[in-house]
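> what follows is a predicted structure for the sequence shown.
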Amino acid sequence: MIERRGLGAFAVGTGVGSLGGLIGLGGAEFRLPFLIGLFRFAALEAVILNKAASLVVVATALPFRATTVPLDSVAAQWPIIVNLLAGSLLGAWFGAGWATRLNSATLHKVIAALLILVAIVLVFGRDPDAAGLQSVTGAALIVAGIIAGFAIGVVASLLGVAGGELLIPTLVLVYGADIKLAGSLSLAVSLPTMLVGFTRYSRDQSFSVIGRNKAFLLAMAAGSIVGTYIGGRLLGVIPERILLPLLAAILVISAYKIWRHEQPHRS
C-alpha cells in the first residue's frame, strides 16, 4: 500500500511537473488539487506538502536554467530582485500565518479562488508584447514592486507554490524584462520567499505532516523534477494559444472540485 502510494506520488509529480514545464513553471498549482482531491490531505497539510515539494523543484531549477540564462545575468538584475523581495518576504510570512488560522472549509474556498486567479493570469498575463508599466520609474516603481511582491508572497504561501505564474508577468510587464530572463529572476525571488513561508508554517502543528510523509514527499518531489525536465524539453511543441486555455480550464475544474471538497484526509 505504501509502495503504491509512493508510485502514485511519483506519477502525479511527473505529470504535473510536465504540465508546468510546458509553460516554464514548476507545476505546483496543478499539484495542489491532487494532494487535496486524490491523496485526501487536509487543506493546510496539502499546502505545506506542496510548499516542500516546490522548494525542492525551485532549488534545482535555477542551476538547470544557468545553461540558458547565465547566473551573472541574473545577479546583474539585483535591484529588481531586492525590490520584489522587499514585499514578497513579508507577504509570504503574512500569507502563511493567515493560512494557519483559517478553518479547513474556508481555506478550501480561498485555494479555489486563487486557482481561478492563476488560471486568469495564465491566459491573459503572459503576453510579452502587452502594454506594461515600463514608463513608471524611480520611487513609484519601487512602491509598485513592493506591493506586487507582497501580493505574490501571500498567494505563494496560501497555495504552497513558487509564484512564477504571477512573478513572470510582473517582471515582464512592470520591469520590461526579457521573458527568458524573467523566468530565472522569478526563481531568484521565489526561493527566499518560499523559505520564509516555509519557516512560518514550521511553527504550526500541521507541519508534522512532512515527518509523517517523508517517502511520499520525496517521491512526489522527484517526479516533479523529472516532469519539469520533460516539459521543458517539450516546450513549444504545443502552441501556447491552445495550451494556456487548456491548462487554465484544468485549474478552473480543480478549483470547482476543491470548493466542494468536504472530507479531508485524517492522519
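Everything's here; your move.

> could you use CA atoms for every contact and neighbour count after this?
Will do.

> in this structure residue 176 contacts residue 136, no?
No: contact status for residue 176 versus residue 136: not in contact, 10.7 Å apart, counting by CA atoms under 8 Å.

> so these two - more neighbours on which side?
Legend: neighbour count by other CA atoms under 10 Å for residue 176 and residue 136, higher for residue 176 (18 against 13).

> now do the contacts for the more buried one.
Residues near residue 176 by CA atoms under 8 Å, 6 or more residues apart in numbering: 132, 134.

> host element of it?
Using DSSP states H and E, residue 176 sits within no helix or strand.

> equivalent analysis for residue 194, please.
helix 179-201.

> please point out which parts of that helix sit buried.
Buried residues in helix 179-201, counted by 16 or more other CA atoms under 10 Å: 179, 181-198, 200-201.

> disregarding residues adjacent in the polypeptide, which is nearest to the one residue sitting closest to the centre of the chain?
What sits nearest the mean C-alpha location of the chain, by CA atoms, centre = their mean, is residue 161, with 2.6 Å. Counting by CA to CA, 6 or more residues apart in numbering, residue 161 lies nearest to residue 28, which is 5.3 Å off, once chain neighbours are set aside.

> okay, now the one to match up with it:
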Amino acid sequence: MVWWLAYIALGLFGGFFAGMLGIGGGLVMVPTLTMMFAAQAGFPAAEVLHLALGTSMAAIIFTALASVRAHHQHGAVLWSVVVQITPGILIGTLVGTLFAGSIPSKPLALFFTAFVCLVAAQMIFGLKPKPARELPGALGVFGVGTGIGALSALVAIGGGSLTVPFLTWCNVRVQNAIATSAAVGFPIAVGGSLGYIFNGWGHAGLPPGSLGYVYLPALLWLVPSSMLIAPLGARLAHRLPVATLKRLFAGILIVLAAKMAWGLFA
C-alpha cells in the first residue's frame, strides 16, 4: 500500500509540471521510479532504469492527452506543426528505444543525468534561443522530429525540453510553443512505449506485472493522478510566474538525477 501511495504522489507532482511546462513529466518520473524500483524486492538491479524509462514513457501518453486538451481549449496548439512533425517523431522514438534497450544501466544513467543537468541549466538561467528564423519546410520539420523523438525516447521525456526551444527559435510564441510541445508529446510517448514494450518482451527476471519494460502496477496509479492534475498545471501556466517555478523544478531535477546515479553506482 505504501508504494501505491508513492506512485500516486509522483503522478500528481509529475503531472502538474508536465501540464505547466510542457515537459511530459519524464524528467522527474524516471529518477524517482528508478529509486522506488530499486528499493523493492523482485526488481533486477540491472533493469530498474529500463523499467523506469518504459513506465515513465507509458505514463506520458495519458499525461499528454490531459495536458493537450487543456491547451487546446486556450486555442494555443499549432496543429499544422504537430501533423508535420509526427512522422519523424514516431521513427525517432522507435530508434531511440532500440538504442536504449542495448545500453547497460550505468552508462544510460550517466547520459540521463548529464541530459537532466543541461535541461536544468536551461531552466535556471533562462537560456533560450533568440527567434532567428521561420519554421523549416516539411522535410526540415521531419528531420527535427526524428532527432527530438530519438533523444526523447532515450531519456523517456515528452520532448518539451527540445520542442519548446526549437519552436521558440522559429519565432513561435512561448505559449504556443508549450502547447504544441504538449501535443507532440503524445506521439513521442506512443512510439516510445511501443519500443520499450518490444525491447523488454520476454526478458527473463522482470517483476510480475511487467509488459516488456513497462511496469503496469506503477502505471495503474501514476496515470489517474497525473491526468487529474495535468490540466490544472496547463491552466496555471497562463497565470503563475512560470520562470520562477522552472528554477525551483530544475533544482529538484538535479537532486533526483544525482541521487539516482549515485544509487545505481553505489
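Cool, got the structure. All figures in this text were calculated on a predicted structure; none of them were measured in a lab.

> now the helix holding residue 194 of structure 1: how far from the chain's centre is it?
What separates the centre of helix 179-201 of structure 1 from the centre of its chain is 9 Å, taken as CA atoms, centre = their mean, to the nearest Å.

> contacting residues around whichever helix or strand comes after that helix?
Sequence-wise, the next helix or strand downstream of helix 179-201 of structure 1 (DSSP H and E) is helix 208-212. Surrounding helix 208-212 of structure 1, the residues in contact under the criterion CA under 8 Å, 6+ apart are 45, 48, 49, 217.

> save those residues as a markdown table, and put in secondary structure too.
As requested, those are exported to a markdown table (DSSP: H, G, I helix; E, B strand; the rest coil):
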| residue | secondary structure |
| --- | --- |
| 45 | helix |
| 48 | helix |
| 49 | helix |
| 217 | helix |
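
> out of those, who's nearest residue 12 of structure 1?
Of all those, residue 12 of structure 1 sits closest to residue 217, with 11.4 Å by CA to CA.

> just give me the match in structure 2 for the closest one.
Alignment note (TM-score structural alignment): residue 217 of structure 1 maps to residue 219 of structure 2.

> okay, its match and residue 138 of structure 2: tell me how far apart.
Counting by CA to CA, to the nearest Å, the gap from residue 219 of structure 2 to residue 138 of structure 2 is 35 Å.

> more neighbours: the two, which one.
Shown here are residue 219 of structure 2 and residue 138; by other CA under 10 Å, residue 219 has more neighbours (19 against 13).

> quick one: that one and residue 58 touch, right?
Yes: counting by CA under 8 Å, residue 219 of structure 2 does reach residue 58; the two are 7.4 Å apart.

> packing partners of the strand or helix carrying residue 169 of structure 1?
Residue 169 of structure 1 is part of helix 164-173, with elements assigned from DSSP H and E. When contacts are defined as 3 or more CA pairs under 8 Å, 6 or more residues apart in numbering; DSSP states H and E, helix 164-173 of structure 1 packs onto helix 104-124, helix 138-159, helix 179-201.

> of all these, which one comes closest to residue 231 of structure 1?
helix 179-201 (14.7 Å).

> the closest one packs against which elements?
Applying 3+ CA pairs under 8 Å, 6+ apart, we find helix 179-201 of structure 1 packed against helix 43-65, helix 71-75, helix 78-101, helix 138-159, helix 164-173.

> one step back: between the contacts of helix 208-212 of structure 1, which is nearest residue 170 of structure 1?
If you rank the contacts of helix 208-212 of structure 1 by distance to residue 170 of structure 1 using CA to CA, residue 48 comes first, at 25.1 Å.

> the closest one maps to what in structure 2?
Using TM-score structural alignment as the criterion, residue 48 of structure 1 maps onto residue 54 of structure 2.

> how much space between its match and residue 179 of structure 2?
24 Å.

> just residue 108 of structure 2 next, same as before
Taken as CA to CA, the span from residue 108 of structure 2 to residue 179 of structure 2 is 29 Å.

> same question, residue 256 of structure 2
Distance from residue 256 of structure 2 to residue 179 of structure 2, by CA to CA: 26 Å.

> counterpart of residue 68 of structure 2 over in structure 1?
Aligned counterpart of residue 68 of structure 2 in structure 1: residue 62 (TM-score structural alignment).

> next, count neighbours for that match.
Quick note: residue 62 of structure 1 (other CA under 10 Å) scores 21 neighbours.

> so it touches residue 187, yeah?
Yes: between residue 62 of structure 1 and residue 187 a contact is recorded at 6.3 Å, counting by CA under 8 Å.

> residue contacts, the aligned residue in structure 2 for the residue nearest to the centre of structure 1?
Counting by TM-score structural alignment, residue 161 of structure 1 lines up with residue 157 in structure 2. Taking CA under 8 Å, 6+ apart, we find residue 157 of structure 2 in contact with 23, 24, 25, 26, 27, 56, 57, 60, 189.

> using JSON lines, please lay out those together with distance to residue 17 of structure 2.
Formatted as JSON lines, the contacts of residue 157 of structure 2 follow (distance: CA to CA, whole Å):
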{"residue": "23", "distance to residue 17 of structure 2": "7"}
{"residue": "24", "distance to residue 17 of structure 2": "8"}
{"residue": "25", "distance to residue 17 of structure 2": "7"}
{"residue": "26", "distance to residue 17 of structure 2": "10"}
{"residue": "27", "distance to residue 17 of structure 2": "10"}
{"residue": "56", "distance to residue 17 of structure 2": "14"}
{"residue": "57", "distance to residue 17 of structure 2": "15"}
{"residue": "60", "distance to residue 17 of structure 2": "12"}
{"residue": "189", "distance to residue 17 of structure 2": "17"}
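
> ok, which pair from the residues you listed is furthest apart?
Spatial extent of the contacts of residue 157 of structure 2 (CA to CA) is set by the pair 27 and 189 at 13.3 Å.

> find the nearest non-adjacent residue to residue 216 of structure 1, please.
Closest residue to residue 216 of structure 1 apart from its sequence neighbours, by CA to CA, 6+ apart: residue 6 at 5.1 Å.
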